[in-house]
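# here you go, sequence then predicted model.
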Amino acid sequence: MLNVLEVVSTVAVGVMVGVEFSVVFVLNRILNALPDDSRQRGHAHAGRMLGAVMPVWYIGSLVLVAVWTVARWHGPGTGLVATAGALLILGVVMSVLLLVPINNLNKTWTPENRPADWKQLLQRWERFHYVRLVVIIAAFILLVAALV
């Protein structure tokens, strides 16, 4: 049963990393190539859609990793799993403090009501997102190493 938890936890974090990776390197590049009104609408829609799903995914992954850590407390690889959990906590904290406030603004914008600095705010969100992506990739790598 513990092996199932380990695999499910690793896959959940891995798929989350894949989604966040595709946001940075696929979705944002597509949206940023559109004319301003379409670009802004696309970012707002993505913010609403992913903003509804990702909190559950981040917290769910963190809970799985926490359970894995407790279940294997004195076993091999526990330090790696606990460190991965700490990195996931950092990812959640970064989300709440840095990314969510910008996303909450972004998802309400329309071409008629967006602020003059909307592009700069989206660029700030993207920079924070890059850092968070590095953090969760590191967590994923540690989970994979703990399995091996």
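Yes, it's here.

# every contact and neighbour count from this point should use C-alpha atoms.
OK.

# helix, strand or coil for the most centrally placed residue in the chain?
By C-alpha atoms, centre = their mean, the chain has its centre lying nearest to residue 20, at 5.4 Å. Counting by DSSP: H, G, I helix; E, B strand; the rest coil, the backbone at residue 20 sits in helix.

# okay, now the one to match up with it:
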Amino acid sequence: MEQVVQILAVIVVGPLLGVEFGVAAFTNPILQRLPEAAYWQARGAGGRILGTAMPFWYLGSAGLVAAAAVWNRGPLLIAAVVLMGLIVLLSVTVLVPINNRVAAAVGAPGAGGVAEDAEHFHELARRWDRLHWVRVGLLAAAFVLVVLAGAR
């Protein structure tokens, strides 16, 4: 059973890392090249869609890594659980609030309606992007730990 849980953790955490890396490395840089109104529409829609699905994916991933650590109490899996906890904490306390503000920017200046200036929203988006890279790095480390724990 411990191997099944570990394999499920790899199967769920690996694609999560891939999606988050894709957002950081490709999607958001491409969106930044769009005209202002299209940028805010795409960024807002992406923030709302991913903001709806990702909490379940993150909690499922953290749960599977924790379950793998319960079944096999190795130091690598315990470290992966700690990293997943940090990732969830970073997401909930910092990234989600920023994402909610950016997602609300569909009506941002140039797109038709938020009172705050465009530069404020751009700075929020840049801050989210920088912190998202931190999350991607932590997620990559957690994934590597889960894979290495399964290989031993």
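Here it is on my side, so go on. Only a predicted model underlies this, so the values are computations on that prediction, with no experimental measurement involved.

# please name every helix or strand in contact with the longest helix along the first structure.
Counting residues, the longest helix found in the first structure (DSSP state H) is helix 36-71. Contacts defined by 3 or more C-alpha pairs under 8 Å, 6 or more residues apart in numbering; DSSP states H and E place helix 36-71 of the first structure against helix 2-22, helix 28-32, helix 78-94, helix 100-106.

# format these as TSV; extra columns: distance to residue 122 of the first structure.
Shown next, in TSV, are these (distance: least, C-alpha to C-alpha, whole Å):
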stretch	distance to residue 122 of the first structure
helix 2-22	16
helix 28-32	10
helix 78-94	16
helix 100-106	8
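
# so of those helices, which one's packed in deepest?
helix 78-94 (a mean of 20; mean count of other C-alpha atoms under 10 Å).

# which residues are in contact with residue 46 of the first structure?
Contacts for residue 46 of the first structure (C-alpha atoms under 8 Å, 6 or more residues apart in numbering) come out as residue 107.

# stretch 80-89 of the first structure vs the second structure, average offset?
With mean C-alpha distance after the TM-score superposition for the first structure, stretch 80-89 of the first structure departs from the second structure by a mean of 0.6 Å once superposed.

# err, stretch 3-13 of the first structure, not the other one
Mean for stretch 3-13 of the first structure is 1.0 Å (mean C-alpha distance after the TM-score superposition for the first structure).

# name the residues that touch that stretch?
57, 61, 64-65, 68, 136, 140, 143-144, 147.

# swap in 7 Å and give it another go.
61, 64-65, 68, 140, 143-144 (C-alpha atoms under 7 Å, 6 or more residues apart in numbering).

# and what about residue 116 of the second structure, helix, strand or coil?
coil.

# alignment lookup: it to the first structure.
Residue correspondence to the first structure (TM-score structural alignment): residue 116 of the second structure is matched to residue 115.

# got the contact list for that match?
Taking C-alpha under 7 Å, 6+ apart, one finds nothing in contact with residue 115 of the first structure.

# if we go to 10 Å?
Taking C-alpha atoms under 10 Å, 6 or more residues apart in numbering as the contact definition, residue 115 of the first structure lies against 105-106, 109, 121.

# lining up these with the second structure, which overlap?
Using both residues aligned by TM-score structural alignment, their matches' C-alpha atoms under 10 Å, the second structure keeps these contacts from these: residue 109.

# is residue 102 of the second structure in contact with residue 129, as I believe?
No. Here residue 102 of the second structure does not reach residue 129: they are 11.1 Å apart, not a contact under C-alpha atoms under 10 Å.

# any residues in contact with both of those two?
Joint contacts of residue 102 of the second structure and residue 129 (C-alpha under 10 Å, 6+ apart) are residue 123.

# is residue 34 of the second structure in a helix, a strand, or coil?
Going by three-state DSSP: residue 34 of the second structure is coil.

# that one -> the first structure?
Using TM-score structural alignment, residue 34 of the second structure lines up with residue 34 in the first structure.

# for residue 144 of the first structure, see how far away that match is.
Separation of residue 34 of the first structure from residue 144 of the first structure (C-alpha to C-alpha, to the nearest Å) stands at 37 Å.

# distance of residue 139 of the first structure relative to residue 32 of the first structure?
From residue 139 of the first structure to residue 32 of the first structure the distance is 28 Å (C-alpha to C-alpha).

# before we move on, what about residue 4 of the first structure?
On the measure of C-alpha to C-alpha, residue 4 of the first structure and residue 32 of the first structure end up 40 Å apart.
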